[in-house]
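1. Generate coordinates for the sequence data below:
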Amino acid sequence: MVPPWIRVPGYGSHASGHLPRWRRPNPGHTLAARNPCTTEKAVLTDLDTSGTAPAPVREAPPRGSLAPDRGPPTQLPDAPGRPPAAPLAAGAFAALRHRNFRLFWFGQLFSLTGTWMQSTAQGWLVLELTNSELLLGLVTAASSLPVLLFTLYAGVVADRMEKRRIILAAQGAALVFALALGLLTGTGHITLGWILLLVLLFGTANAFEVPTRQSFFVDLVGKEDLTNAIALNSAAFNLTRVIGPAVAGVLIGTVGIAAAFFLNALSYLGVIGGLLLIRLPKFRPPPRTQSTVENLREGFAWIRGNRLPKTLVGLIAAFSILAFPYAMLLPVFARDVLGVGAPGLGALLSATGAGALAGGIALAVIGDRVRRGPLLLVSSLSFTSLLVAFAFSRSFTLSLVLLAAAGFTMILNNATTNALLQSLVPDALRGRVMSVYVFMFLGMTPVGSLQAGAVARWLGAPVALAGGGVVLLLVILIVWWRVPELREVR
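-> Model prediction:
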């Protein structure tokens, strides 16, 4: 049975009298009583507020409890007593002062470059083998199918086991799979069946690695620099998104597709080496007092009982189904709509990555200086509108500009959603809640890829992308109208 105090004050229906003293809501923090001139527009008591009056002394929650981790009180920029803000340049790289994060971050630069090379080469290979947008969508869906099957369980594992070991095992397995894909392609034995099998294996490794990595950042930098670490990780992800596809496009046109797969296998050594050099306190597994099903139910109950996390998870699912399939359709746009071939595909992907890199750097610089609620609204509407505009573009140059702008707004949207959710989740549930986030982020991709592939086969790729974008715009507007807390959250 889920404990009744799993809900966050201000969201659940439990009266304060049924909550431990440290979980009872502060009447001064309710939305109706909040004075916008003296307090932050935080919606939850999870997001601690402080105004010009001294904050009441609170008893710290017990270690390992399911109470949201509040951290130190935050204040408005003009609130009295606020320490001087760190210089923008220093704040942009705050997480890199942590040795463990530096090792992991630079290792990721090598590994993710190879990942983007393989992703680009794989999409082109499938299109060359099958000449079918629907089968291209099927392969993309197959790569995400294991996320539907294993990610939620992976969140339980991440809360029970040492996270570094899980990530090491997943990266090592992916290295082997990349070698196999390169060998099959290089020797001419590659078929659609082999591709489907290998993407399923890759997807299984990702199902365990991604949610574990998302909850691993707090172990590397602590709560203070968590938002900056997420932003820098997004910047690294998108820096490699610029380099990887461009290199893959050159390789495909010169030495062949297999070279991209071999270089990806080699790139995994970077992150594996970084993980082996990281020094962490000895891991002490928590006592197992519940079954796996009960653990999963507990994570879902926390999300279901808290309106803001529930809304964030729902929004990311909508993006995964209606917007993110654009990446799967890019080979079709490059070959059939814009007529620019494999090098053009690499340029389109690199433009997206360049914009997303700029977005990650911008987010790292501004940090918490901008309210995350309005930032989420503007970035989500902008990203979706830019995708609709790209769907109707027939100019290669204009398409590059639109994708770069879409990449910029996409990373603002994704990283802000991630950081906001992580600021709300209690430590004891972090792995499970982030696994639900990844489940929606990646697990809904098969649904999105299949629907986009089917519509593209029937009506064309531009209609598939534009139609999904228009529906998503309506979803975003409805959510922002019905959930005012999301507009006001700090």
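2. Going by C-alpha atoms from here, please, whenever you check contacts or count neighbours.
-> Noted.
3. What lies in contact with the helix or strand where residue 453 lies?
-> Here residue 453 sits within helix 445-459, counting by DSSP states H and E. Contacting residues not belonging to helix 445-459 are listed as 132-138, 140-145, 320-325, 328-329, 461-465 [CA atoms under 8 Å, 6 or more residues apart in numbering].
4. next up, for comparison:
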Amino acid sequence: MNEKEFFHHDRPKSMTNVREGLKYALARPDIYVVMLMVFFLGTFGLNFQIFNALMATKEFGKGPASYGLLGTFVAIGSFSGAIASARLERFRKTRFVILAGGVFAVAVIVLSVMPNYTAYAIFLPICGITALTTMITANSIVQVNSDPAIRGRVMGIYLLIFMGGTPVGSPLIGIMAEVVGIRLTIAGCGAIALLATLIIWIKFKDLVEVPSDISVDAVLKSANRNQNNQTK
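-> Okay, here's the model as predicted:
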């Protein structure tokens, strides 16, 4: 190798990378709407480890073995959802994530009124299917529809939003369960997720088409142009 032919590129600062990824995501309604959905569903809906533990012990008077079995039923639904999502290639759009998220939120509400352990366990796979179908579709949308040059930064933001709601949601759910009981807590979590889904659908359903050019330069230029038009 001839070192004289090498080109030196300065490494950008890490915060510059993060800001650029954030600007790109905020300029793409089809991406940041998915992130909003993931935040609300992940924070309030994907808490089966808490839901199942309290329902099994407090509501149904079961022991550790029965609680562990509930995890198996969730896993069955999750596995089915993973298989189903692989066959839903043509539905991988942001609108589908919103609709599927709404179905999952309704499933969580229905889960809260299951009258006994058997009915609760039988219904858990439905929650698992809708949850995994929504989350896998959301993940693939963010990855596939992002410019490869900035995909890693966008996915980093996505994962931060997805996992960042847990420190907020888990303690809140625990407090709610102590105050109003686990059934009302599960129903409330589903209701919050459903309300957020309805608001997102009404506000953004017509703004989530994937742009023809997803490159960083094209997206940011378009966003700046739209911002300038709004200020005039």
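5. picking that back up, whereabouts in structure 2 does the helix holding residue 453 of structure 1 align?
-> Helix 445-459 of structure 1 lines up with residues 166-180 of structure 2 when matched by TM-score structural alignment.
6. Centre of the chain to that stretch, how far?
-> On the basis of CA atoms, centre = their mean, to the nearest Å, stretch 166-180 of structure 2 sits 19 Å off its chain's mean C-alpha point.
7. next one: stretch 186-204 of structure 1
-> Averaging C-alpha positions (CA atoms, centre = their mean) puts stretch 186-204 of structure 1 25 Å from its chain's average.
8. ditto for stretch 148-166 of structure 2
-> Remark: stretch 148-166 of structure 2 is offset 11 Å from the chain centroid, using CA atoms, centre = their mean.
9. Stretch 335-349 of structure 1 too?
-> That offset, for stretch 335-349 of structure 1, works out to 26 Å (CA atoms, centre = their mean).
10. now stretch 127-144 of structure 2
-> 7 Å.
11. After superposing, tell me the mean distance of that stretch to structure 1.
-> Stretch 127-144 of structure 2 differs from its equivalent in structure 1 by a mean of 0.6 Å after superposition (mean CA distance after the TM-score superposition for structure 1).
12. quick one: that stretch aligns where in structure 1?
-> Here stretch 127-144 of structure 2 aligns to structure 1 at residues 406-423, judged by TM-score structural alignment.
13. how about that stretch: buried residues?
-> Neighbour counts over stretch 406-423 of structure 1 (16 or more other CA atoms under 10 Å) mark 406-423 as buried.
14. ok, now stretch 121-131 of structure 1?
-> Under the neighbour-count criterion of 16+ other CA under 10 Å, stretch 121-131 of structure 1 has 121, 122, 123, 124, 125, 126, 127 buried.
15. Could you list which of these belong to strands?
-> Under the assignment DSSP state E, the buried residues of stretch 121-131 of structure 1 contribute nothing to strands.
16. List just the nearest of these to residue 236 of structure 1.
-> Top of the list for closeness to residue 236 of structure 1, among the buried residues of stretch 121-131 of structure 1 and by CA to CA, is residue 121 at 20.3 Å.
17. Where does stretch 155-172 of structure 1 end up in structure 2?
-> Using TM-score structural alignment, stretch 155-172 of structure 1 lines up with nothing in structure 2.
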